[in-house]
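Asks: Sharing a sequence plus its predicted fold:
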Amino acid sequence: MGAFYSCDPLPSFCASVPVGACFGISQWLDAPPPGIQRYTPAQAAGKLAKTFVLTAIEIGMVPEQKVHTDDPAGTAAYRRTWVGIPVWLWVNNPTPTSWGPESRTATLGGVTVTATAKVQSLTWNSGDGQNVTCGAGTPFNAVAYANTAAVDSPTCGLRYQHTSKGGTFTVSATTNWVVEWSGGGQTGNIQMPTTSTSTTLRVGELQSVNVVAPAGDTNH
């Protein structure tokens, strides 16, 4: 890749030579001079993409993590729900590095490129075989849903259909990232490593008892 190169003397050198002798001279070269590295736009974008430090999301979930009223004293906070009850999932406190977009511009190897990291998808694994792919989800509004029947999230959620031995599931959130770049008259995409985080959730079963009323009894 040919380009113009100029050699500019250091200021310390300029102080010891006649005025006018320190102006840089540009010259076209078909190949870079020794010690100079040139990148294609894609190579420069790849170098820039490696500077992104992307993080896992902060999990937003209902049921929230707390100590419940029927827990023994000294119990640590945890999440608890029941079979058939809606679980809400969302990205809590999203930031440019946990959800995007995160943009950077740099000149590398003689090419100026701009790169933007974005989330392609977020997949939740329930720990019982369910996989749900969502966007950022909808945060649960405790005030709006106070004293109402449990409802499913309008954008991202699930329900457990059974519990497990021990009653605890690991819920994980895996974020898929892509970097979109442009520079040097070209554009492209770079797939980035996924980020992941998890939490645990206890799932219990609510037991009901059917009572058969004695003949003639209308109080049941």
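Replies: Right, received. Where do you want to start?
Asks: going forward, measure contacts between C-alpha atoms and count neighbours the same way
Replies: Noted.
Asks: Tell me how many other residues crowd P96.
Replies: As a burial measure, the neighbour count of P96 was computed by other Cα atoms under 10 Å and equals 14.
Asks: isn't it right up against T116?
Replies: No - assessed by Cα atoms under 8 Å, P96 is found out of contact with T116, at 10.1 Å.
Asks: which residues do those two both contact?
Replies: Counting by Cα atoms under 8 Å, 6 or more residues apart in numbering, the shared contacts of P96 and T116 are E102.
Asks: now S208, what's its secondary structure?
Replies: Assigned by DSSP: H, G, I helix; E, B strand; the rest coil, the conformation of S208 is coil.
Asks: Just checking the distance from the helix or strand hosting S6 to the centre of its chain.
Replies: Of the helices and strands defined by DSSP states H and E, S6 is found in strand 3-7. Taking Cα atoms, centre = their mean, to the nearest Å, one finds the center of strand 3-7 at 42 Å from the center of the full chain.
Asks: Second structure for comparison follows:
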Amino acid sequence: MPSQTFWAATPPAATGPDPAQLAREAVDKMLLKGPDVNSPKPAPPNGCGKSAKPPAGFGCYTVGVPVWMSLGTSDTTWGPNTASATAGGTTVTATAKVSKVVWTMGDGSTVTCTTPGTPYKASYGTRKSPDCGHQYTQTSQNKKGGTFAVSATSTWDIDWNGGGQQGQLVETRTSQVQVDITELQVVS
């Protein structure tokens, strides 16, 4: 039988797995999380009140004193995180890492950081953070619960390739913490 050539106005439907769909499946395997907020530490359950020292594990902050923001890092909270998905002989590998964290400070301010921040040490005194910090100019006493709701939203940039294709995806994840901002009280 002689061979025949057929020309169609539209290309035939693709066969086999869609690499972009496999990339999404690989991302789902990563179990990406929101930022692991180390600082600012959350307010105590009953607020800071007039306590000179916050209970262990909690943070109380003062108007005008720099707050250092920092995150714990792992493959699910900062990256890099790599996973693959396979179907029909096609494998796609995706790698995700955080490119920035946008902090919404609860007082109307936002701060964008491209690092996980520097953890604060007492020896730093009242210096500002070198890479991720904020300074409150008002107390949180008039806010619901007497605290500012602080959120940190990480942007995950994801590169994938496989099945003869490559691409990029972007995902975001958010974590929240309540912080108590008080005024320094001077007793004479």
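Replies: That came through fine. In this text, all values refer to a predicted model and were calculated from it rather than measured experimentally.
Asks: TM-score for these two?
Replies: In this superposition the chains share a TM-score of 0.75, using TM-score structural alignment, normalised by the length of the second structure; 169 aligned residues with a Cα RMSD of 3.2 Å.
Asks: what about the strands in the second structure?
Replies: With DSSP state E applied, the second structure shows strands at 36-39, 60-62, 67-68, 70-72, 81-87, 90-104, 110-113, 133-134, 148-162, 165-182, listed in chain order.
Asks: how about those strands in TSV, adding distance to K29 of the second structure and mean neighbour count?
Replies: Listed next are the strands of the second structure as TSV, based on distance: least, Cα to Cα, whole Å; neighbours: other Cα atoms under 10 Å:
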stretch	distance to K29 of the second structure	mean neighbour count
strand 36-39	19	19
strand 60-62	38	21
strand 67-68	32	23
strand 70-72	21	19
strand 81-87	7	18
strand 90-104	10	21
strand 110-113	26	16
strand 133-134	33	20
strand 148-162	13	21
strand 165-182	14	18
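Asks: residue range for stretch 109-119 of the first structure in the second structure?
Replies: Using TM-score structural alignment, stretch 109-119 of the first structure corresponds to residues 88-98 of the second structure.
Asks: So which residues make contact with that stretch?
Replies: Taking contacts as Cα under 8 Å, 6+ apart, the residues outside stretch 88-98 of the second structure that touch it are 16-17, 19, 22-23, 26-27, 78-86, 154-163.
Asks: how many neighbours does the equivalent of W99 of the first structure over in the second structure have?
Replies: Residue-level alignment of W99 of the first structure against the second structure, with TM-score structural alignment as criterion, gives W78. Around W78 of the second structure there are 26 other residues, counting by other Cα under 10 Å.
Asks: ok, and the closest non-adjacent residue to W78 of the second structure?
Replies: Leaving out its chain neighbours, the residue that sits closest to W78 of the second structure by Cα to Cα, 6 or more residues apart in numbering is V98, at 5.3 Å.
Asks: so when I look at W28 of the first structure, I'm seeing a strand, right?
Replies: Yes - when the secondary structure is assigned by three-state DSSP, W28 of the first structure falls within a strand.
Asks: any idea how far the residue nearest to the spatial centre of the second structure is from G164 of the second structure?
Replies: Nearest residue to the geometric centre of the second structure (Cα atoms, centre = their mean): S154, 2.3 Å. Taken as Cα to Cα, to the nearest Å, the spacing of S154 of the second structure relative to G164 of the second structure amounts to 30 Å.
Asks: circling back: with D131 of the second structure as the reference, measure out to the residue nearest to W78 of the second structure.
Replies: Shown here: V98 of the second structure relative to D131 of the second structure, a distance of 15 Å by Cα to Cα.
Asks: related to what we said a few turns ago, name the residues that touch the strand holding S6 of the first structure?
Replies: Where contact means Cα under 8 Å, 6+ apart, the residues beyond strand 3-7 of the first structure that reach it are G24, I25, S26, Q27, W28, L29, D30, A31, P32.
Asks: Please give the number of neighbouring residues around the fifth one.
Replies: In this case it means W28 of the first structure. W28 of the first structure has 11 neighbouring residues, counting by other Cα under 10 Å.
Asks: Look through the first structure and tell me its longest helix.
Replies: Of all the elements of type helix in the first structure, the one with the most residues (DSSP state H) is helix 41-49.
Asks: how many other residues sit next to the aligned partner of V83 of the first structure in the second structure?
Replies: Alignment note: V83 of the first structure maps to V63 in the second structure; criterion TM-score structural alignment. Applying other Cα under 10 Å, we find 17 other residues in the vicinity of V63 of the second structure.
Asks: for V63 of the second structure, what are its contacts?
Replies: By Cα under 8 Å, 6+ apart, V63 of the second structure lies in contact with Q135, Y136, T137, Q138, T139, I181, T182, E183, L184.
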